[in-house]
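Colleague: predicted model and sequence follow; I will ask about them next.
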Amino acid sequence: MTEGTSTDISALIGAELPYLRRYARALTGSQGTGDRYAVATLEAILVDRSVFESGLSPRVALFRAFHAIWSSAGSPVAEEGSDTLEARAQVHLSGLTRNTREALLLRTIEEMRFDQIAQIMTISQAEAEELVEIAMREMERSVLGRVMIIEDETIIAMDIQSIVQAMGHEVVGVARTRDQAVALGDKERPDLILADIQLADNSSGIDAVNDLLTLMGDVPVIFITAFPERLLTGERPEPAFLISKPYLEEQVRSAVSQAMFFASTESLAA
């Protein structure tokens, strides 16, 4: 392979890497673990670049290389005796049909087409569609809880509330500012937080979430924002679940179902 070709591949990977890292975080429930899988993928590509010569799109090729690593290594195993969110999640994950979570994340969080999922996971398109359907059904009934929404746009807040309630969860309230969010969280102690980044009084949803995590400890968080690039810099801890506006209902349903039992709650820098 020529130096020019190698440079071209590096540029293609660089453009898609933030999204691979997002997927890896959501899949593993941890930024650190997800990034280790992403690094292992890059190392494998350095040794064998053939996946980028297979006629696949650069994004599909990169995710396919990741899945070769992921499939050979298996899902991360929680340490014995651990009682973290990540450890408790493994109990739930062990009951899910094999490969369903991967297919669901590719479909809903990364917005892949079913034919692309099939290429990434080396299965048929029909199998990919079936895996996503099974995953949605299994994960939605796995955990129900109390959800808090931080969103300053009334129509969007109402839409998110409707989606969450239709899934069987209880919405404990909607906050429009950082101060309202902290007060509501302190009072209601929700099981899950859905948060926008930019709030009504120009306060920060990131700051609100950090305040709440300091106050309540481990609570899964999903960011739904029109500014995802603010949380995909690689320069600070990043959320396992990040949905871009405008969102699809199935994206919210997928993220909520998973984050209730498997999410990173690392503090975010302002």
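Modeller: Looks like it arrived, so ask away. Note that the structure is predicted; figures quoted are calculated from it, not measured.
Colleague: alpha carbons only for contacts and neighbour counts from here, please
Modeller: OK.
Colleague: now the strands for this structure?
Modeller: 146-150, 170-175, 192-195, 221-225, 241-244 (DSSP state E).
Colleague: got another one to weigh against that:
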Amino acid sequence: MREIEGVHMSRSMQIAKELPFLRRYARALTGSQSTGDKYAAATLEAILADRSLLADGISPKIALFKAFHSVWQTTGAPIGDGAIDGIEARAQSLLAALTANTREALLLRSLEEFSYAEIGQIIQVAENEAQDLVAIAYREMSRSVRGRVQIIEDEPLIALDIRNIVTDMGHEVTGIARTHAEAVALGKRERPDLILADIHLADDSSGVEAVGELLEQYECVPVIFITAYPERLLTGEKPEPAFLITKPFEQEQVRSAVSQAMFFASTQTLNV
């Protein structure tokens, strides 16, 4: 009995280490910190009620994300048929138009870096179908919206790389800022539809503080943060980003995050 309890305790500790990444994924999927966290919490409740969700034979991270998707699909993911209007209706309309499981597969691949075989395990499809879903997601979401992107990044080569990715996707870059002051001035001069920001800037100022100042003026603009230490922004102790890219990043991660953020921004600020 003690050995069994020890196995469960070890598995639980491994699951706990993966929770920041589940919250990151859930927030990107829903476009909301609060909604994403609710789904993450519901996943933990489901696991506590049914320990078989942490089945042996698969890694703790895959088991955790698979449990999340069981909750996600059961609750309607999260498209409903009730009487709604305004921004929520616009969001549901856009979501309903997408092929099932495409955004999920895209984020699992690009943001969490699961293999296609692992994605198949999580959302319970074949490996080749998982690969097809990712390709479909890019096509469908790239047709959905176009917008204006502000880049806050002090490393010239990284900033240029991000600019090229964003413009190749069909978006317009309003400019690149290297410091807090430059970022605020640029953002106030040209309103962005999306902000893509580094955490630590050239003059040791904070990208987080610059974004905070801009959001006082543009409350509904989505933000993608870039950091080498995502766990530091996923503590659950203060307001946290819905979209987060880990350095060093791959181009696909940027493309995916920008697509997701622009998709949700389109329910509020963009003409599509």
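Modeller: Yep, that arrived. What you see is a predicted model, and the numbers here were worked out from it, not measured in a lab.
Colleague: returning to that earlier point: mean neighbour count and distance to residue 26 of the first structure added to the strands of the first structure, as CSV?
Modeller: Converted to CSV, the strands of the first structure look like this (neighbours: other C-alpha atoms under 10 Å; distance: least, C-alpha to C-alpha, whole Å):
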stretch, mean neighbour count, distance to residue 26 of the first structure
strand 146-150, 25, 19
strand 170-175, 19, 23
strand 192-195, 26, 15
strand 221-225, 24, 10
strand 241-244, 22, 6
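Colleague: tell me which of these sits nearest to residue 250 of the first structure.
Modeller: Nearest of these to residue 250 of the first structure, taken as C-alpha to C-alpha: strand 241-244 at 10.9 Å.
Colleague: what range in the second structure matches that closest one?
Modeller: Counting by TM-score structural alignment, strand 241-244 of the first structure falls onto residues 243-246 of the second structure.
Colleague: can you lay out the strands of the first structure as CSV showing distance to residue 120 of the first structure?
Modeller: Formatted as CSV, the strands of the first structure follow (distance: least, C-alpha to C-alpha, whole Å):
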stretch, distance to residue 120 of the first structure
strand 146-150, 33
strand 170-175, 36
strand 192-195, 29
strand 221-225, 25
strand 241-244, 21
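Colleague: what is the equivalent residue in the first structure for residue 131 of the second structure?
Modeller: Match for residue 131 of the second structure (TM-score structural alignment): residue 129.
Colleague: got the contact list for the closest residue to that match other than its chain neighbours?
Modeller: Using C-alpha to C-alpha, 6 or more residues apart in numbering and skipping the chain neighbours, the partner closest in space to residue 129 of the first structure is residue 114 (6.3 Å). By C-alpha atoms under 8 Å, 6 or more residues apart in numbering, the contact set of residue 114 of the first structure is 107, 125, 128, 129.
Colleague: residue 117 of the first structure versus the last one, what's the distance?
Modeller: When C-alpha to C-alpha, to the nearest Å is the yardstick, residue 129 of the first structure and residue 117 of the first structure sit 9 Å from each other.
Colleague: name the residue in these two with the higher neighbour count.
Modeller: Neighbours were counted for residue 129 of the first structure and for residue 117 using other C-alpha atoms under 10 Å; residue 117 has more, 27 against 19.
Colleague: which residues touch that one?
Modeller: Residue 117 of the first structure is in contact with 103, 106, 107, 125, 128, counting by C-alpha under 8 Å, 6+ apart.
Colleague: farthest pair within these?
Modeller: Using C-alpha to C-alpha, the pair of the contacts of residue 117 of the first structure lying farthest apart is 106 and 125, separated by 13.1 Å.
Colleague: more neighbours: which of the two?
Modeller: residue 106 (21 against 17).
Colleague: so the longest helix along the first structure matches what in the second structure?
Modeller: Taking DSSP state H as the criterion, the first structure has its longest helix at helix 3-28. Alignment of helix 3-28 of the first structure against the second structure: residues 5-30, by TM-score structural alignment.
Colleague: picking up where we left off before, nearest to residue 37 of the first structure, out of the strands of the first structure?
Modeller: strand 241-244 (17.0 Å).
Colleague: distance between the closest one and the chain's centre?
Modeller: 6 Å (C-alpha atoms, centre = their mean, to the nearest Å).
Colleague: mean offset of that strand relative to the second structure (after superposition)
Modeller: With mean C-alpha distance after the TM-score superposition for the first structure, strand 241-244 of the first structure departs from the second structure by a mean of 0.6 Å once superposed.
Colleague: contacts made by that strand with the rest, please.
Modeller: Outside strand 241-244 of the first structure, the residues that reach it (C-alpha under 8 Å, 6+ apart) are 22, 25-26, 109, 221-228, 251-252, 255, 259, 263-264.
Colleague: generate a PyMOL selection restricted to the buried entries among these.
Modeller: Remark: buried members of those, expressed as a PyMOL selection using 16 or more other C-alpha atoms under 10 Å:
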select buried, resi 22+25+26+109+221+222+223+224+225+251+252+255+259+263+264
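Colleague: contact partners for the residue mapped onto residue 194 of the first structure from the second structure?
Modeller: Taking TM-score structural alignment, the alignment pairs residue 194 of the first structure with residue 196 from the second structure. Taking C-alpha under 8 Å, 6+ apart as the criterion, residue 196 of the second structure is in contact with 149, 150, 151, 152, 223, 224, 225, 226.
Colleague: and the residues you listed as CSV, adding distance to residue 66 of the second structure?
Modeller: Output for the contacts of residue 196 of the second structure, formatted as CSV (distance: C-alpha to C-alpha, whole Å):
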residue, distance to residue 66 of the second structure
149, 33
150, 35
151, 34
152, 35
223, 27
224, 25
225, 26
226, 26
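Colleague: what ranges do the helices span in the first structure?
Modeller: 3-28, 31-47, 58-73, 85-93, 100-108, 114-121, 125-140, 154-166, 178-188, 205-216, 249-259.
Colleague: can you lay out the ones you listed as CSV showing distance to residue 243 of the first structure?
Modeller: Below are those laid out as CSV (distance: least, C-alpha to C-alpha, whole Å):
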stretch, distance to residue 243 of the first structure
helix 3-28, 10
helix 31-47, 16
helix 58-73, 18
helix 85-93, 20
helix 100-108, 9
helix 114-121, 19
helix 125-140, 17
helix 154-166, 12
helix 178-188, 20
helix 205-216, 14
helix 249-259, 7
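Colleague: of those, which is nearest residue 240 of the first structure?
Modeller: Closest approach to residue 240 of the first structure among the helices of the first structure is made by helix 3-28 (4.7 Å; C-alpha to C-alpha).
Colleague: sweet, I'm off.
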